[in-house]
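**Student:** got a predicted structure here, sequence first:
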Amino acid sequence: MRLFLLTNVLICLWAMKGQGQNQHVHVPPTDSIKAWMNQLKVPGLGIGTIERGKLTRVMVLGELKAGVAAPYNTIFDVASLTKSVTTQLALRLVSEGQWSLDEPLYKYWVDPDVQTDPRHKKLTTRHILSHRTGFVNWRWMHKTKKLTFDFDPGTKVRYSGEGFNYLMRALEKKFKKSFQELCDAYIFQPYKMTDTHLTWRKGVAENRFALGHNGVGKPYALDKNQKANAADNLLTTIEDFGRFGVNVLAQKGVNQQAFKEMVRPQSKVKPGVAFGLGWIVFDGLPNNEYALFNAGGDKGVAAVIVLLPKSNRGIIIMANSEQRAIVMKMIVKTLDVGLDMMKRF
């Protein structure tokens, strides 16, 4: 009987140990991170961790620019992480019954470039969030320099920022509010993201902004974007975007059905990698885990967010450098599923 009880206790302790490990996000020693930053010529780096559904760590290392130390509340340009905010906004509206994933958007907005193409009547929010619009990333990249359907919406996969801006225009027309007003009401205010901005409007603290640098550590000139973009250029801090990640995991304002649609693979990219709605979904990870992934990479910046809904964990990484190797290295070093994820790229 004693042996039986002892065996049961050991089994329970082992299970608890495994559970605890699954809840942990391992951040390497600061000296190691600084060494990698120096090696890759990354001036500034921010790291946020989510464990058990709570923001457990916010740290910022390095400099905003030469000779200026980066503070705890450094403001980073996080490029395409903006798409996660737009996605969350749309899903909150869907959850409230004010918006539909599958209603054609032409009822609210038609871009002048595609008004004579009948395929514009097929385009939906689902197509946009799962990157199946038929658009290139940006219209200036197309040979016509115009927004163009290269295939019917929903039939193929192609990453597109233009789609998110199309959705932004439709939302603005439907609700008769600016994208900024919608984000303030549904995301920034309820999630307490008080240091997050779509543009360089009044309130952005330039003395805390991490100036972008190229891959060898040379700074770019500051570009103060004045126009809201639903796919790019979000200005935020590690703490603010950490709060965002916590709220995504907690499904705040998003009902169960909308969340299931978000995390369900909608557009297969390769084995174990697909677009959900607004996120890249890595499924079949160790410990029956799956990951929601989004990355941002523009001139002078690199950023990433990884959320693990099964274990309520996450990592947020932001750099004022276009040296993307630093954020990928941090994913591998901090998450037990990180190496498996990176092998799939």
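**Tutor:** Sure thing, it's come through. Every value quoted in this text rests on a predicted model; they were computed, and no experiment measured them.
**Student:** CA only for contacts and neighbour counts going forward, please
**Tutor:** Fine.
**Student:** show me what counts as buried in stretch 178-186.
**Tutor:** 179, 180, 182, 183, 184, 186 (16 or more other C-alpha atoms under 10 Å).
**Student:** burial count for the nearest residue to residue 44 once chain neighbours are set aside?
**Tutor:** Excluding its sequence neighbours, the residue lying closest to residue 44 (C-alpha to C-alpha, 6 or more residues apart in numbering) is residue 62, at 4.4 Å. Using other C-alpha atoms under 10 Å, residue 62 has 21 other residues around it.
**Student:** double-check that residue 62 belongs to a strand.
**Tutor:** Yes - using DSSP: H, G, I helix; E, B strand; the rest coil, the assignment for residue 62 is a strand.
**Student:** contacts only, for it.
**Tutor:** Each residue near residue 62 by C-alpha atoms under 8 Å, 6 or more residues apart in numbering is listed here: 34, 43, 44, 45, 69, 70.
**Student:** touching the longest helix along the chain from outside, list them.
**Tutor:** When the chain is scanned for its longest helix (criterion: DSSP state H), the result is helix 2-22. Contacts to helix 2-22, defined as C-alpha under 8 Å, 6+ apart, come from residues 311, 336.
**Student:** and stretch 199-218, by the same measure?
**Tutor:** The contact list for stretch 199-218, computed with C-alpha under 8 Å, 6+ apart, reads 40-44, 63-65, 70-71, 73-77, 195, 197, 219-222, 224-228, 233-235, 299-301, 320-323.
**Student:** setting the sequence-adjacent residues aside, check what's closest to residue 278.
**Tutor:** Nearest residue to residue 278 in three dimensions, chain neighbours excluded: residue 129, at 4.7 Å (C-alpha to C-alpha, 6+ apart).
**Student:** now, the contacts of residue 62 that are in strands?
**Tutor:** 44, 45, 69 (DSSP state E).
**Student:** residue 59 is in contact with the first one, correct?
**Tutor:** This means residue 44. No - assessed by C-alpha atoms under 8 Å, residue 44 is found out of contact with residue 59, at 10.8 Å.
**Student:** hold the first one in mind and look at this next one:
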Amino acid sequence: MRLASLPGLSMAVIKRGNLVWTQVHGVVNAGTGAAVRTDTLFEAASMSKPVFAYGMLQLVERGKLELDRPLVDYYRPSYLPRNPDIDRITARHVLAHTSGLPNWGDENKPETLQPAFSPGRYFRYSGEGYFWLQLVAEKITGKGLDALMRELLFEPAGMTRSMFAWDEEHLPDISFGHRGGKAVASHGMRGVMNLILPRATKWGKPVRDWMHEDWLRVAAELQPDAPPVRVRFQNAAGSLLTTASDYARFVSIVCESPRRASWEITDPLRRAMITKQIAVQQGVPLAWGLGWGLELGAPRLRFAHEGNNEDLFTSYATGDAARGDGLVILTNAGSGFGIVQRITRATTGFDPLSFIANMDPPRDA
């Protein structure tokens, strides 16, 4: 960690579906020297996506969302350009990254949001698709992202240290992100929380209960002369705050188990999460399920996901579904990925292809 200029790290290991080991190292802020604790919150970055995908499959099981119904039947955001391929995108396409949408586009430049191919044809990693599905879920349920995921997953699973939206109560527990070994105090939500919290008090609506329209409203108040950045706030693709032990609980839920709680998705949908929907590249044993990347070249199938928020936080989680084993690593610097790779190889004995994969690979058309 010292060699990598990585200030802080939190890890958890599950065996046979049970959390058996947690460990923390380093500091949450290189400037103050405050130590990482087991309950310190890290930005999970793109590891948000499998968590959100699980919630969407819960909605599928409850009959509120259809995997193969076009999302425009539920809600079509005004910023999306007119394109018949967009009108065919479904929740399945979004969760498997086959929508053709870019990772991120600019709502003020419709050409940047055009799909690269007809949905379902190829793999193309897309945060845009997940954000659109988040808006669909809000329209279906009438609840904001964090409130919905608290109801569906966090509270029943005992993930008491997981949230998609920042709030005043947990602000002191959130690790700073680091660049070049130095804490970045103005990153993301941390830089605007002192402006947002008074609005929540004035409105009588806690931040964690806000819907996307509330975030747009506060953005308009804070910067009336600038178009709001719609993905700046709570975001299904990347704003999850969590601990290693909380995320390990989620990994265990995705693994096989002889008993499932009534709130969990049934085995057919759980298996669908970790069943190949699309190859990342043809002829390579790396694929995508519904929310998870799949390492098909391992001795047994491994599901996994990485995360990186602006090179300030890096993270990784992987599980062996058949054995119920798993590993979660959260770090508070972009330099953490080299450490993540070494820990993963040493712990699992496997060298994941996702560590070197191009997530927007060349296509034959």
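**Tutor:** Nice, thanks for sending it over. Computed from a predicted model, the values in this text were never measured in an experiment.
**Student:** about what we covered before: counterpart of the residue nearest to residue 278 of the first structure in the second structure?
**Tutor:** Aligned by TM-score structural alignment, residue 129 of the first structure pairs with residue 95 of the second structure.
**Student:** check contacts around the residue nearest in space to the middle of the second structure.
**Tutor:** Residue closest to the average C-alpha location in the second structure (C-alpha atoms, centre = their mean): residue 48, at 1.4 Å. Residue 48 of the second structure sits next to 236, 237, 238, 239, 240 when contact means C-alpha under 8 Å, 6+ apart.
**Student:** the first structure: which residue goes with the first one?
**Tutor:** With TM-score structural alignment as the criterion, the equivalent of residue 236 of the second structure in the first structure is residue 230.
**Student:** so its match touches residue 160, yeah?
**Tutor:** No - counting by C-alpha under 8 Å, residue 230 of the first structure does not reach residue 160; the two are 11.3 Å apart.
**Student:** more neighbours: those two, which one.
**Tutor:** More neighbours surround residue 230 than the other of residue 230 of the first structure and residue 160, with 27 against 21 (other C-alpha under 10 Å).
**Student:** what's the helix or strand for the more buried one?
**Tutor:** Using DSSP states H and E, residue 230 of the first structure is not contained in any helix or strand.
**Student:** residue 164 of the first structure pairs with which position in the second structure?
**Tutor:** Per TM-score structural alignment, residue 164 of the first structure is aligned with residue 130.
**Student:** from residue 108 of the second structure, how far off is that match?
**Tutor:** 19 Å (C-alpha to C-alpha, to the nearest Å).
**Student:** compare the two (neighbour count), which wins?
**Tutor:** Between residue 130 of the second structure and residue 108, counting by other C-alpha under 10 Å, residue 130 is the more crowded of the two (26 against 12).
**Student:** check which helix or strand that one maps to.
**Tutor:** Assessed by DSSP H and E, residue 130 of the second structure sits inside helix 127-141.
**Student:** and that helix against the first structure, how far off on average?
**Tutor:** Its match in the first structure and helix 127-141 of the second structure itself, once the structures are fitted together, sit a mean 0.8 Å apart by mean C-alpha distance after the TM-score superposition for the first structure.
**Student:** what packs against that helix?
**Tutor:** Contacts defined by 3 or more C-alpha pairs under 8 Å, 6 or more residues apart in numbering; DSSP states H and E place helix 127-141 of the second structure against helix 91-95, helix 145-149.
**Student:** let me have the ones you listed in a markdown table, extended by distance to residue 102 of the second structure.
**Tutor:** Below are those laid out as a markdown table (distance: least, C-alpha to C-alpha, whole Å):
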| stretch | distance to residue 102 of the second structure |
| --- | --- |
| helix 91-95 | 11 |
| helix 145-149 | 22 |
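**Student:** residue 323 of the second structure is nearest to which of those helices?
**Tutor:** Closest of these to residue 323 of the second structure is helix 91-95, at 24.6 Å (criterion: C-alpha to C-alpha).
**Student:** so how far is the closest one from its chain's centroid?
**Tutor:** Distance of helix 91-95 of the second structure from the chain centroid (C-alpha atoms, centre = their mean, to the nearest Å) equals 14 Å.
**Student:** mean per-residue distance, that helix to the first structure?
**Tutor:** By mean C-alpha distance after the TM-score superposition for the first structure, the fitted helix 91-95 of the second structure averages 0.4 Å away from its aligned residues in the first structure.
**Student:** how far away is residue 93 of the second structure from residue 76 of the second structure?
**Tutor:** Relative to residue 76 of the second structure, residue 93 of the second structure is positioned 15 Å away (C-alpha to C-alpha).
**Student:** okay, now residue 250 of the first structure: neighbour count?
**Tutor:** 14.
**Student:** before we move on, back to that, ok, the residue nearest to residue 278 of the first structure touching residue 164?
**Tutor:** Yes - Residue 129 of the first structure is within contact range of residue 164, at 7.3 Å (criterion: C-alpha under 8 Å).
**Student:** thinking again about what came up before, between residue 93 and residue 76 of the second structure, which one's more packed in?
**Tutor:** Counted by other C-alpha under 10 Å, residue 93 of the second structure and residue 76 do not tie: residue 93 has more neighbours, with 27 against 16.
**Student:** I'd say the more buried one and residue 117 touch.
**Tutor:** No - the criterion here is C-alpha under 8 Å, and residue 93 of the second structure misses it with residue 117 at 11.8 Å.
**Student:** find the residues that touch each one of those two.
**Tutor:** Contacts common to residue 93 of the second structure and residue 117, judged by C-alpha under 8 Å, 6+ apart, are residue 99.
**Student:** quick one on the thing from earlier: okay, the buried residues of stretch 178-186 of the first structure in a markdown table with distance to residue 292 of the first structure next?
**Tutor:** Output for these, formatted as a markdown table (distance: C-alpha to C-alpha, whole Å):
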| residue | distance to residue 292 of the first structure |
| --- | --- |
| 179 | 24 |
| 180 | 25 |
| 182 | 24 |
| 183 | 21 |
| 184 | 24 |
| 186 | 21 |
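**Student:** for the first structure, what spans make up the helices?
**Tutor:** Using DSSP H, helices in the first structure cover 2-22, 30-40, 82-95, 125-129, 162-175, 179-183, 238-249, 256-263, 325-334, 338-343.
**Student:** what's near enough to touch the match of residue 236 of the second structure?
**Tutor:** Applying C-alpha under 8 Å, 6+ apart to residue 230 of the first structure gives the contacts 82, 83, 86, 161, 164, 165, 168, 179.
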